[in-house]
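> I would like the atomic coordinates for the input below:
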Amino acid sequence: MKHSEAEKVGVLFVCMGNICRSPTADAVFNHHVKSARLEHLFHIDSAGTHAYHIGEPPDRRSQQAALRRGYNMQSLRARRVVPEDFSRFQYILAMDRHNLEELQQNCPSRYTSRLGMFLQYSNQWDIRQEIPDPYYGGSHGFERVLDLVENASQGLLKYILENLNT
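Okay, here's the model as predicted:
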């Protein structure tokens, strides 16, 4: 049975430029959803709070690290969060507190309950922890992002499925 976009659970991953962390989360969560054969239930996307890289593919280092683990991000393109995102997505998940604060400043009050930190769905990491921006670091930073994102993606999918009809 096909679901319209309005009936699907919308999940938006947000970082600053939408070229490292949020497209990684987009690709990894999509992978978990497809592996569970549940893509018909979800609308998944990623965006940035800033317009630094609109239209660009994810950072080459993010793509390489993701490919080593079987996640393909080459079709993704950076975009900025737009006002319609707040009504379109039920889960708007920031990678760090700075981007969560940016979202909170721009989100209409009726949608603020949709905002959160992505790592709140992790069962392995301290939920106060942020997903660090690997942009200015070495390759180990991109691996660390993947470790965090993989675990939080599993927890998020479990949480959404457990709360689908509530």
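> CA only for contacts and neighbour counts going forward, please
Will do.
> Now do the contacts for residue 95.
Residues touching residue 95, when contacts are defined by Cα atoms under 8 Å, 6 or more residues apart in numbering, comprise 13-15, 21-22, 117-119, 130-132.
> Among these, which lie within helices?
21-22 (DSSP state H).
> farthest pair in the contacts of residue 95?
Farthest pair in the contacts of residue 95 (Cα to Cα) is 13 and 132. Separation: 14.2 Å.
> For these two, indicate the residue with more neighbours.
Between residue 13 and residue 132, counting by other Cα atoms under 10 Å, residue 13 is the more crowded of the two (27 against 14).
> compare with the first, here's sequence two:
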Amino acid sequence: MAEFVAKKMLSDEGLEARITSAGVSDEEHGSPMDPRAASVLTSHGYPCSGHRAHQIDESEIMSADLVIAAEPRHITMMKRMAPEADNLRLIRDYDPNCKPGTSLPDPWYGSADGFEDTLAAIEAAMAGIVAEVRSLI
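Reported below is the predicted structural model:
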């Protein structure tokens, strides 16, 4: 979800950046976005076609200016893949109303309402992410 929110927000700000989405595991490799997530994104005006899951790797981490994770454990897992990475951040650390280290709500095992909560959390972090990307360009 964050990939498509970021693409729209950065575009709305006139910023060009390559944005991708990847998981820390390979269990969903090649799968499309969860239909509940796509439905919520679409209903909020975010185009979200063409997504296919893939696992992030050391090369992708090290070639990125910024890698944003959903949970602290994801950062831990990526640090194992790329021990020298200094570009790893947590999405909710960009939300000024969240305590540092807060995880993004994971709606996977719940209802569609959970995807609304996750989208709201992503949107709350976007101003900080836009500012960070602007500083990197």
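> For the second structure, just list every one of the strands.
If DSSP state E is used as the criterion, the strands of the second structure fall at 67-69, 88-90.
> how about JSON lines for those strands, with distance to residue 132 of the second structure and mean neighbour count added?
Supplementary listing: these in JSON lines, determined by distance: least, Cα to Cα, whole Å; neighbours: other Cα atoms under 10 Å:
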{"stretch": "strand 67-69", "distance to residue 132 of the second structure": "11", "mean neighbour count": "21"}
{"stretch": "strand 88-90", "distance to residue 132 of the second structure": "11", "mean neighbour count": "20"}
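> Which parts of the first structure are helices?
So, for the first structure - with DSSP H - the helices run 21-35, 60-68, 85-88, 97-106, 139-162.
> just these: most buried one?
The highest mean neighbour count among the helices of the first structure, using mean count of other Cα atoms under 10 Å, belongs to helix 21-35: a mean of 23.
> Map residue 71 of the second structure across to the first structure for me.
In the first structure, the residue equivalent to residue 71 of the second structure is residue 96, according to TM-score structural alignment.
> Kindly present the helices of the first structure as TSV, with separate columns for distance to residue 125 of the first structure.
Listed next are the helices of the first structure as TSV, based on distance: least, Cα to Cα, whole Å:
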stretch	distance to residue 125 of the first structure
helix 21-35	16
helix 60-68	20
helix 85-88	27
helix 97-106	16
helix 139-162	7
